[in-house]
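Colleague: Sequence first, predicted coordinates after that:
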Amino acid sequence: MKKTNRVTVLNLFQINSPGHLSPAVGDLSYLQTLDINNVRNLSGTIPPTIAKLLKLTFFRISQTNISGPVPEFLTHLKNITYINLSYNNLVGTIPPSLSQLPNLEFLRLDRNKVTGTIPESLSNLAPKLTYLYLGHNQLTGIVPNSFAGWSFDTIDLSRNMLEGDISFLFGKDKTTFEMLLDHNKFNFDFSKLTFGNRLARLDLNHNKIYGSLPTILTKQSWQLFNVSYNSLCGKIPQGGSMQRFDQYSYFHNKCLCGAPLPPCK
């Protein structure tokens, strides 16, 4: 193979020395992968010179002490398919301009200190983007209705302060596999939901969901199912995967009953 002396991949893992990410990284114009993971003493902000890395397809800065806003300048990286900025100290809002990344398939902004609402324009990333992680932040408001036609491999909105009716995220035509929606203020009638065949992981604990559990739940091959700490009522459907889970998946509701909870009266 011919040597070009061009740096196309930069990986930094588990480095203990303190430091900042140098703006000079933007001079590595042939870089396709920039991967910084578990560098706990890396601080400062993400340098704007990264916007010059037009060949970049994979961008991860995760498990660091990086702070500052989620960068607006990422919108210049038109070839990017993967962005992971999880487990940092990022603040501010989600830039609506991220919706201008035509090849983005994977976006993680979870476990930061991001505030504000979820931009409606993010739905422009459908259907290509199927991994969306916004959990463990301080997001408020509603989930945009523009998400209604979108299916995900994983959607994580957990542990925010989101509210409203998100029943439009469900439906028998959806191909979503995993929905992590716990610890919010979502409020809707669970009994009216339908589910796509592929949905196997659903966490809705600690919300304001009401209604009953429909019997169609028994047709799903659940790997994760948790509706505890809501306002659900009625008998837990028997059969399928429903009794695979213990009482902790169902307790602290208004009046749910039946195995694995106490019998209905």
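Modeller: Arrived safely. Numbering: from 1, shown residues only.
Colleague: switch to C-alpha atoms for all contacts and neighbour counts from now on
Modeller: Noted.
Colleague: Span of stretch 112-131 from start to end?
Modeller: Terminal residues of stretch 112-131 are spaced 17 Å apart (CA to CA, to the nearest Å).
Colleague: ok, now stretch 92-104?
Modeller: Counting by CA to CA, you get 21 Å between the two ends of stretch 92-104.
Colleague: Would you map the helices across the stretch 101-250 of the chain?
Modeller: Shown for the stretch 101-250 of the chain, no helices are assigned by DSSP state H, counting those that start in this stretch.
Colleague: those strands in it, which residues are they?
Modeller: 106-108, 115-116, 131-133, 138-142, 154-156, 161-164, 178-180, 185-186, 201-203, 210-211, 224-226, 231-235 (DSSP state E, counting those that start in this stretch).
Colleague: how about those strands in a markdown table, adding distance to Leu10 and mean neighbour count?
Modeller: Shown next, in a markdown table, are the strands of the stretch 101-250 of the chain (distance: least, CA to CA, whole Å; neighbours: other CA atoms under 10 Å):
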| stretch | distance to Leu10 | mean neighbour count |
| --- | --- | --- |
| strand 106-108 | 19 | 20 |
| strand 115-116 | 30 | 16 |
| strand 131-133 | 23 | 19 |
| strand 138-142 | 31 | 19 |
| strand 154-156 | 27 | 20 |
| strand 161-164 | 36 | 20 |
| strand 178-180 | 31 | 22 |
| strand 185-186 | 41 | 22 |
| strand 201-203 | 34 | 18 |
| strand 210-211 | 49 | 18 |
| strand 224-226 | 36 | 20 |
| strand 231-235 | 49 | 20 |
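Colleague: any idea how far Asp27 lies from Asn5?
Modeller: 14 Å.
Colleague: Looking at these two, which one has more neighbours?
Modeller: Asp27 (12 against 6; other CA atoms under 10 Å).
Colleague: so who does the more buried one touch?
Modeller: Asp27 is in contact with Thr49, Lys52, Leu53, counting by CA atoms under 8 Å, 6 or more residues apart in numbering.
Colleague: another one to put next to it:
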Amino acid sequence: MANNETDRVALVAFKAAIVQDLFGALTSWNHSLHYCHWKGILCSRRHPDRVIQLTLRSQGLVGLLSPHIGNLSFFNSIDLQNNSFHGPIPQELGRLFRLQTIEFNNNSFRGTIPPFIGNLSSLFQISLSHCNLHGEIPEEIARLRGLSLVQLSENNLSGKVPFGLYNISTILFLSLTVNQLEGNIPHDIGSTLPNLKFLNCMNNLFTGTIPTSLSNASKLQEILISINYFSGTMPKDLGKLPGLTAIGVYQNRLQDDLTFISPLTNCTSLQIIDAGDNLFRGSLPDSIANLSTYLSWMNLHINQTHGSIPSGIGNLLNLTQLSMVANNLAGPVPSSIGRLHNLQSLLLAQNKFTELPSSLGNLTSLITLDLGENNIYGNIPPSLGNCHSLLELHLYKNNFNGSIPPEIMSLSSISTFLTLDHNALTGSLPSEVECLKNLGYMDVSYNRLSGPIPNMLSNCFSLEWLHMQANSFEGEIPQSLSMLRGLRLLDLSRNNNCRD
């Protein structure tokens, strides 16, 4: 195999700029082996001594990217993702007119995205996410008419996105999330980017309205624009996107009713609706029952919705998270919710719900149940004792009465929070409390509980916070509580019959 001195010298210079090689990736880079056989190097078949690819992903490399890399004139791909390269991206890279892919995600480069990027006429993939870059996206990027993937997420980029970037019709994937970019998304983006599949500009400073033309990008699968300053209403024709799998508009300033949900029933692959923390109003439409059976995540929390939850919610059999916290929903929690056997998180706090179905006990995959701050009355359903995966149970600030079901206290899975405070619970604390060996926080304050404080509490070895104030507990405080070495707070105030 012949040697090309230019390529060999360039690779030697690349290695010389590396100050740390944690996994020994460059051990094979020595004179006893032809450079085309060095780890991470691929040479051309047509020109056997010319390097065409450098792939050293996740190799623990620390150092500068040598400017000699610009002498590898046959280069078409460079992949240095997940390393610790620092310093600027060398401008010599702009000489590599054959370069098709740049993958530098997760490094520590400093400086800006260099304008020479516009010289790389063959480039179709640029990945510079999490690279510590700042400044504006250069206008020159619009020259790259064959771009299909643009990843610029998690940097400190600012200013407006070059208008020309939205006119590169070949773009399939555009990710700008977690920057400080501003301005509007063009109203005709769905027409100028007809092949777009993924749009992600979460966590920026974008304003204006959500373009209705998005429905023209018929291949669109994900629309993720959460944590911005979009206002106006939701497009009503997103149902024209049959392949749509995720829509995220969380934490914006959208003012609308929930009629945008009904057209989404045509999106048969939909998995995520994340529309929390907006100004949505109105009631949940019955059409929610006809949403995709693939739907796994629905978030509508912190809005102004009212009415009840339609019983058709029970049709969404693959739902794993349902959050409607901080709305004005009322009435009973529908018993059909017990059909959602895959549900792991049910968050309905800060509403006006009145009744709790015993069918909640069917949710054996449930990890978090939060029903705090409602108007729920009656007994706590003993069937909740069937939820053997439960880590958190919040029933605080309701109108529950009767005794605490022993089945609840038998849930040894509960390890983070058990909050039953501010209700009207009566009776004694069940002896089954000893099963909560991994529980860190328990609050049963502001109830009407009575009887002695059970010795068995000493078996709750992980307790750090124990609130039992404002009840009618009586008798001596068990000395065994001193065994709870991790206890930070024990509040037994306003229990007039307790004594030490």
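Modeller: Noted; the coordinates are in hand. Just so it is clear, the model here is predicted, and its values are computed rather than measured.
Colleague: TM-score of the superposition?
Modeller: Taking TM-score structural alignment, normalised by the length of the first structure as the basis, the two superposed chains have a TM-score of 0.90; 262 aligned residues with a CA RMSD of 2.2 Å.
Colleague: hang on, the earlier thing: among the strands of the stretch 101-250 of the first structure, which comes closest to Ser249 of the first structure?
Modeller: Ranking these by proximity to Ser249 of the first structure (CA to CA) places strand 224-226 first, at 4.3 Å.
Colleague: residue range for that closest one in the second structure?
Modeller: Residues 321-323 of the second structure are where strand 224-226 of the first structure lands when matched by TM-score structural alignment.
Colleague: Would you mind getting the average deviation of that stretch from the first structure?
Modeller: Here the mean offset of stretch 321-323 of the second structure against the first structure after fitting is 0.8 Å, by mean CA distance after the TM-score superposition for the first structure.
Colleague: Pull the residues that contact that stretch.
Modeller: Ser296, Trp297, Met298, Asn299, Leu300, His301, Leu343, Gln344, Ser345, Leu346, Leu347, Leu348.
Colleague: And the first one? What does it align with in the first structure?
Modeller: What that stands for is Ser296 of the second structure. Aligning on TM-score structural alignment places Ser296 of the second structure opposite Ala200 in the first structure.
Colleague: quick one: its match from Thr175 of the first structure, how far?
Modeller: According to CA to CA, Ala200 of the first structure stands 10 Å off from Thr175 of the first structure.
Colleague: follow-up on the earlier one: which residue, other than its chain neighbours, is closest to the match of Ser296 of the second structure?
Modeller: Trp222 (4.4 Å; CA to CA, 6 or more residues apart in numbering).
Colleague: Hmm, the one you found is touching Asp203, no?
Modeller: No - between Trp222 of the first structure and Asp203 there is no contact under CA atoms under 8 Å: 10.8 Å.
Colleague: Contacts only, for the closest residue to Thr265 of the second structure other than its chain neighbours.
Modeller: Distance criterion CA to CA, 6+ apart; nearest residue to Thr265 of the second structure, sequence neighbours excluded, is Leu291 at 4.5 Å. Listed by CA under 8 Å, 6+ apart, the contact set of Leu291 of the second structure reads Leu264, Thr265, Asn266, Cys267, Thr268, Leu270, Leu316.
Colleague: Name the nearest of these relative to Leu42 of the second structure.
Modeller: Closest approach between these and Leu42 of the second structure, by CA to CA: Leu270, at 40.4 Å.
Colleague: before we move on, back to that, return the residues in contact with the match of Ser296 of the second structure.
Modeller: Phe177, Glu178, Gln220, Ser221, Trp222, Gln223, Leu224.
Colleague: top of those residues by neighbour count?
Modeller: Glu178 leads the contacts of Ala200 of the first structure on contacts (other CA under 10 Å) with 21 neighbours.
Colleague: Can you tell me how far that one is from Gln138 of the first structure?
Modeller: 21 Å.
Colleague: and of the strands of the stretch 101-250 of the first structure, who's closest to Glu72 of the first structure?
Modeller: Across the strands of the stretch 101-250 of the first structure, closest to Glu72 of the first structure is strand 106-108 (CA to CA), at 14.2 Å.
Colleague: okay, the closest one sits on what stretch of the second structure?
Modeller: Taking TM-score structural alignment, strand 106-108 of the first structure hits residues 198-200 over in the second structure.
Colleague: average gap between that stretch and the first structure?
Modeller: Mean for stretch 198-200 of the second structure is 0.5 Å (mean CA distance after the TM-score superposition for the first structure).
Colleague: ok, and what's touching that stretch?
Modeller: With CA under 8 Å, 6+ apart as the test, stretch 198-200 of the second structure has contacts from Leu172, Phe173, Leu174, Ser175, Leu176, Thr177, Leu220, Gln221, Glu222, Ile223, Leu224, Ile225.
Colleague: Now render these as a markdown table, adding distance to Lys197 of the second structure.
Modeller: Converted to a markdown table, those look like this (distance: CA to CA, whole Å):
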| residue | distance to Lys197 of the second structure |
| --- | --- |
| Leu172 | 5 |
| Phe173 | 6 |
| Leu174 | 8 |
| Ser175 | 11 |
| Leu176 | 14 |
| Thr177 | 16 |
| Leu220 | 4 |
| Gln221 | 5 |
| Glu222 | 7 |
| Ile223 | 9 |
| Leu224 | 11 |
| Ile225 | 14 |
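Colleague: Relative to Pro114 of the second structure, which of the residues you listed is nearest.
Modeller: Distance to Pro114 of the second structure across those (CA to CA) is lowest for Leu176, with 16.8 Å.
Colleague: residue contacts, the counterpart of the closest one in the first structure?
Modeller: Aligning on TM-score structural alignment places Leu176 of the second structure opposite Leu85 in the first structure. Listed by CA under 8 Å, 6+ apart, the contact set of Leu85 of the first structure reads Arg60, Ile61, Ser62, Arg108, Leu109, Asp110.
Colleague: Now tabulate those residues in JSON lines and tack on distance to Ser22 of the first structure.
Modeller: Rendered in JSON lines, the data for the contacts of Leu85 of the first structure read as follows (distance: CA to CA, whole Å):
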{"residue": "Arg60", "distance to Ser22 of the first structure": "15"}
{"residue": "Ile61", "distance to Ser22 of the first structure": "13"}
{"residue": "Ser62", "distance to Ser22 of the first structure": "16"}
{"residue": "Arg108", "distance to Ser22 of the first structure": "23"}
{"residue": "Leu109", "distance to Ser22 of the first structure": "22"}
{"residue": "Asp110", "distance to Ser22 of the first structure": "24"}
